[in-house]
Structure formats: C-alpha cells, structure tokens
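K.L.:
Please find the sequence and the predicted model below.
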Amino acid sequence: MNTLPQYNFEGVGFYASVVPSLELLPVYRFYNTIAGGHFFTISEAERNFVQANLPQYVFEEIGFYSYGADANLGADVYRFYNTIAGGHFFTISPTERDNVINTFPQFIFEGVGFEAGA
C-alpha cells in the first residue's frame, strides 16, 4: 500500500472461492496491458472472444469461482467499462452502481458480471 499512494483501501469488495463446486462457475481473469488493470468474466463465449480478438488482454486462467449472474445465490457484482481509461470497474454496492451511472458518463454499465458473497 505504501508504493501505490493513489489507492485508498476500502475493505473487502466481495467474497469468492478458490475451490470449484457444483454451484460455482469459473471466473476468468485477464490482465489489460494498456489500462493496467484486470478484467473478469464468467462467460466462456466472452473469454473466447477476448482471447481471439483483443491482444491487449493477457489471459491469466481462472481467477476464482463464483455464482452465475442469474443464480440468485449471492450478491450481484456490477460491471462497468471506463471509456476513457479503457479498463473495467466492479462493485457489489447498488448505491455505488447508481452513483457511477448517474455521475460518471465515461462508465458504461455492462450489467451483472457474476454473483458473489457479500
């Protein structure tokens, strides 16, 4: 934390598993070499598209396991794309989701990416 003073620690964002189970799906992790951040998707089709068409995203395998976007077993994790920075932003907070939608037009709301433990 001392080497990145521009970041403020806000606590745990959400809980996920590093162990697969029948209820959990793999969440694929990519590193965006241009924006310098990580992108996560639970969709195999989206994973395949990114691997085939977006060379700035380095596939880092499965990041963790979580519930599907429509599972109704956890809390929604909302996904945004920042059109200026070229990276993604994730939040579990409906209040933060609404604030970003209403305040920051450069963030495109992409819906629920997956569900996680709150």
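P.N.:
Arrived safely, thanks for sending.
K.L.:
Please make it C-alpha for all contacts and neighbour counts, starting now.
P.N.:
Noted.
K.L.:
Which of the helices or strands spans Phe39?
P.N.:
strand 37-41 (DSSP states H and E).
K.L.:
what helices or strands is that strand leaning on?
P.N.:
Judged by 3 or more C-alpha pairs under 8 Å, 6 or more residues apart in numbering; DSSP states H and E, strand 37-41 is in contact with strand 25-32, strand 88-91, strand 107-116.
K.L.:
show me the contacts for Tyr78.
P.N.:
Contact analysis of Tyr78 by C-alpha atoms under 8 Å, 6 or more residues apart in numbering lists 90-93, 97, 109-114.
K.L.:
Among those residues, which one is most surrounded by other residues?
P.N.:
Of all the contacts of Tyr78, the most densely surrounded is Phe114 (25 neighbours; neighbours counted as other C-alpha atoms under 10 Å).
K.L.:
A further structure is provided below for comparison with the first:
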Amino acid sequence: MSDQPENGAKPPEIDPDQGHQVFIDLLEESGFFKQIHNLEENLKVIAEELKSFGENARDRMAETENLAAHVLALESILSVMLKTYPISADDLKAEIKDRTAALTGQEDGSPTVQALALDLLDKTKK
C-alpha cells in the first residue's frame, strides 16, 4: 500500500509544530467532539436517574422501618393481651386458615402467617 492518495496527489505537508492542531481539526470534522459531548450529556442524565433511584430506595427503607416498628408495637400490645386473655392454638390456626386459604391457594392457609402467629402465642405462655 502506498501513502499517496488514490488520485496520485501527495498528501499535504504538515508543519510539525501544527501537527496537534491538524489532529484536533480532524477530530472536530469527524464529529468526535460532538459524540463526546452527547455522551457526557447522557451520563449526566444517567447520574441524575441513579441519584433519584437512590433517594427512592432510601425513602422505601424508611417506610419499611416505620412499618416494622408498627408491627412490633402491635405485637407487644397483643402479647400483653394474650397473657391476660389466652387463646388456644387450634382456634388461632382455624382463624388463619379462614383468612388466608383463599389468598394463598393453600388449603391450610399461609404457613408463614401461621408460624409467626404461633410463635407469638408461644412467647406469651412463657
């Protein structure tokens, strides 16, 4: 391969002191700097979206902690009540079955709800 253009003309002589400017001019003509600018703008948008996601995650965490605090408060109240007014485990299981069987599609109802409720009931008997 030859360094000469196809039409046989010699490439223009480049002043060594101006080589960097020629390179920059070629990059400008090729649209390279515009692509970099567009990439930078897109990265700024992505950064803002990630910041928003982070803020939303933090808010959801605070809401989850608040919900957990409410559940623990209600469990505490219920524990005190169950010590004064005990109930049978069989009655509790039947109530859980009635309330959760249709929701879970399981004949005996939600095993998770049952385990949590029976654990709470067991703790009140100690």
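P.N.:
On my side now, so go ahead. What you are looking at is a predicted structure, and each value in this text was computed from that prediction instead of being measured.
K.L.:
TM-score them against each other, please.
P.N.:
After superposition, the two chains reach a TM-score (TM-score structural alignment, normalised by the length of structure 1) of 0.23; 49 aligned residues with a C-alpha RMSD of 4.8 Å.
K.L.:
Redo the helices and strands packed on strand 37-41 of structure 1 as a markdown table? Include distance to Arg47 of structure 1.
P.N.:
Listed next are those as a markdown table, based on distance: least, C-alpha to C-alpha, whole Å:
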| stretch | distance to Arg47 of structure 1 |
| --- | --- |
| strand 25-32 | 7 |
| strand 88-91 | 15 |
| strand 107-116 | 13 |
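K.L.:
Out of the ones you listed, which is closest to Glu61 of structure 1?
P.N.:
strand 25-32 (5.8 Å; C-alpha to C-alpha).
K.L.:
List the buried residues of the closest one.
P.N.:
Under the neighbour-count criterion of 16 or more other C-alpha atoms under 10 Å, strand 25-32 of structure 1 has 25-32 buried.
K.L.:
Farthest-apart pair in those, please.
P.N.:
Leu25 and Asn32 (22.1 Å).
K.L.:
Tell me the buried residues in stretch 48-64 of structure 1?
P.N.:
Buried-residue list, stretch 48-64 of structure 1, by 16+ other C-alpha under 10 Å: 50, 57-59, 62-64.
K.L.:
can these go into a markdown table with extra columns for secondary structure and distance to Asn102 of structure 1?
P.N.:
Formatted as a markdown table, those follow (DSSP: H, G, I helix; E, B strand; the rest coil; distance: C-alpha to C-alpha, whole Å):
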| residue | secondary structure | distance to Asn102 of structure 1 |
| --- | --- | --- |
| Val50 | helix | 28 |
| Tyr57 | strand | 28 |
| Val58 | strand | 31 |
| Phe59 | strand | 32 |
| Ile62 | strand | 32 |
| Gly63 | strand | 30 |
| Phe64 | strand | 30 |
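K.L.:
so after whichever strand or helix holds Leu26 of structure 2, what's the next helix or strand?
P.N.:
Leu26 of structure 2 belongs to helix 19-30 when assigned by DSSP H and E. Scanning forward in sequence from helix 19-30 of structure 2 by DSSP H and E, the next helix or strand is helix 32-84.
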